[in-house]
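Novice: Here is the input, now give the coordinates:
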Amino acid sequence: MPANVRVLVVDDHTLVRRGTREILERRAEIQVVGEGADGEEGVSLTGQLRPDVVLMDLGMPGMGGVEATREIKQRWPQVNVLVLTVHDDDQYLFEAIRAGASGYLLKDVHDHELIDAVLSVAEGGAVLQPAVTRKLVAGLRLRGGVLDEAPPPSPLTQRELQVLRLVARGLSNREVSDQLGLSVRTVETHLSHVYRKLGVSSRTEAAVLALRESWLDEIS
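Specialist: Predicted structure coming up:
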């Protein structure tokens, strides 16, 4: 994780941006480097400021959060996007994950959970609230498929499954490597194989598929 986590807050409500800044900056290692009022401004500021994490609302006038997330991930894939929104319906959830969001939080999240999520995402982790995860899994089961029209999942090796279980719990590559006694590069290689076999392109998509297929004993 960067020594100083630089965060850009994108939300169309001034009071929400101000309150979010105050919460995040309670932690000395978090610095809010900018605020955007819509998706277009969020994309522009990301290019100017190159934050570690963009905290993104979804329902904004003009360019919405999903489109902004997609553009940010296409142009600056190293920037992590964490969605913070009031929207918990299936379509927003699926579209945000497809766009490349590393996590999805609802605005009723506790202050300490928001701070922990930002720090986790900055380190490469994936963050899903339990309520959001349950909704995603239920939606996947109803749809009878994965997030995209990908081929059926290929069998994973035991080691790939171990890595995926830890990733689905929100651990970063470094934390996974520490728990399994592997190098970070080896963890990255296993994840690359997992993505290819499952037909997904992000940690969050892989985590959701793991939950759908009942590969996790519990969600922590």
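
Novice: alpha carbons only for contacts and neighbour counts from here, please
Specialist: Will do.

Novice: Quick one: residues in contact with the helix or strand in which V121 is found.
Specialist: Applying DSSP states H and E as the criterion places V121 in helix 111-122. Helix 111-122 has contacts (Cα atoms under 8 Å, 6 or more residues apart in numbering) with 1-2, 5, 23-24, 27, 52-53, 80-82, 102-103, 105, 126-127, 170-172.

Novice: could you pull out the helices for this protein?
Specialist: 14-24, 39-49, 65-75, 90-99, 111-122, 130-143, 158-168, 173-180, 184-198, 203-212 (DSSP state H).

Novice: Mind listing what's buried along the longest one?
Specialist: In terms of neighbour count (16 or more other Cα atoms under 10 Å), helix 184-198 has its buried residues at V184, V187, E188, H190, L191, S192, V194, Y195, K197, L198.

Novice: next one: the shortest one
Specialist: Of the residues in helix 173-180, those buried under the neighbour-count criterion (16+ other Cα under 10 Å) are N173, R174, E175, V176, S177.

Novice: Second chain to compare with the first, below:
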Amino acid sequence: MMKSKIKVLIADDHSLMRQGLKQILELEEDMEVIELAVDGEDAIKKSQQLKPHVILMDINMPKMNGIQALRRLKDMGLDSKIIMLTIHEDREYLFETINIGASGYVLKDAESSSLIKAIRDVHSGESYIHPSLAASLVKEFNKKGRLDDDEFKKERLTRREYEVLGLIAEGKNNKEIADTLFISEKTVKNHVSNIFKKIDVNDRTQAAIYAYKHNIKKI
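Specialist: Below is the predicted model:
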């Protein structure tokens, strides 16, 4: 039986960007662009009607920007996973989108493969952070004091947990980590759960930021 496709809604106020993203995604057999939205209000209305699996949300849009739309959709309890599409100048807003509950962050000038990976990852329940955004996010966390420098947390990690955390920071999902370390996905999930508890974070994005901040790399 054929696996159901990932239904994607694209919200961007630039027609060329919307059409370009649509063409890229429709080359993938497991994805279907079900609608295009021109601003935040349009994205909310169409998302309520169509309930896409994944929403690609531009940050800067007229009427209602992507952050406002993200907040409204989360308040409504919509199950769609939301990936923020950003340009370099938007990085200051990323800290806010983490708190609201975005599942992914992709730069508009990133390789198409990064966007495809982000969509698949968030659809499967993972988070995705573009590696080049990590430094900016760490800076924002430091400024606002959301993650501390408690070395005790780092010392509580096992060698294997260090490896898993380093691979999370590289943007790898559980299957990719399992393949890299030659262990089962179930074992990876257990390690990830333990890591979250030990370093006191709630999701993979915060774990990746923690890893970058503390210079944790795969051993």
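
Novice: tm score of chain vs chain?
Specialist: After superposition, the two chains reach a TM-score (TM-score structural alignment, normalised by the length of structure 2) of 0.78; 213 aligned residues with a Cα RMSD of 3.0 Å.

Novice: rewinding a little: of the helices of structure 1, flag the one that's most buried.
Specialist: helix 203-212 (a mean of 23; mean count of other Cα atoms under 10 Å).

Novice: does V164 of structure 2 really touch V192, like I thought?
Specialist: Yes - with contact defined as Cα atoms under 8 Å, V164 of structure 2 counts as touching V192 (7.3 Å).

Novice: Skip the chain neighbours and tell me the closest residue to the most centrally placed residue in structure 1.
Specialist: In structure 1, the centroid-proximal residue (Cα atoms, centre = their mean) is S102; its distance is 1.5 Å. Spatial nearest neighbour of S102 of structure 1, excluding adjacent residues (Cα to Cα, 6 or more residues apart in numbering): A126 at 5.1 Å.

Novice: Kindly report the same for F196 of structure 2.
Specialist: N202 (6.3 Å).

Novice: So for D57 of structure 1, which of the helices of structure 1 sits nearest?
Specialist: Smallest distance to D57 of structure 1 across the helices of structure 1 (Cα to Cα): 5.6 Å, for helix 65-75.

Novice: Report the distance from the closest one to the chain centre.
Specialist: 13 Å (Cα atoms, centre = their mean, to the nearest Å).

Novice: contacting residues for L140 of structure 1?
Specialist: If you count contacts by Cα under 8 Å, 6+ apart, then L140 of structure 1 has V146, L147, R212 around it.

Novice: if you set the cut-off to 7 Å instead, what comes out?
Specialist: Residues in contact with L140 of structure 1 (Cα atoms under 7 Å, 6 or more residues apart in numbering) are V146, R212.

Novice: how near is it to G125 of structure 1?
Specialist: 22 Å (Cα to Cα, to the nearest Å).

Novice: again, but for E22 of structure 1
Specialist: 23 Å.

Novice: What of P77 of structure 1?
Specialist: 14 Å.

Novice: neighbour-wise, which of those two wins?
Specialist: Legend: neighbour count by other Cα atoms under 10 Å for P77 of structure 1 and G125, higher for G125 (25 against 12).

Novice: Once you drop chain neighbours, what's closest to that one?
Specialist: Of all residues not flanking G125 of structure 1 in the chain, S172 sits nearest, at 4.3 Å (Cα to Cα, 6+ apart).
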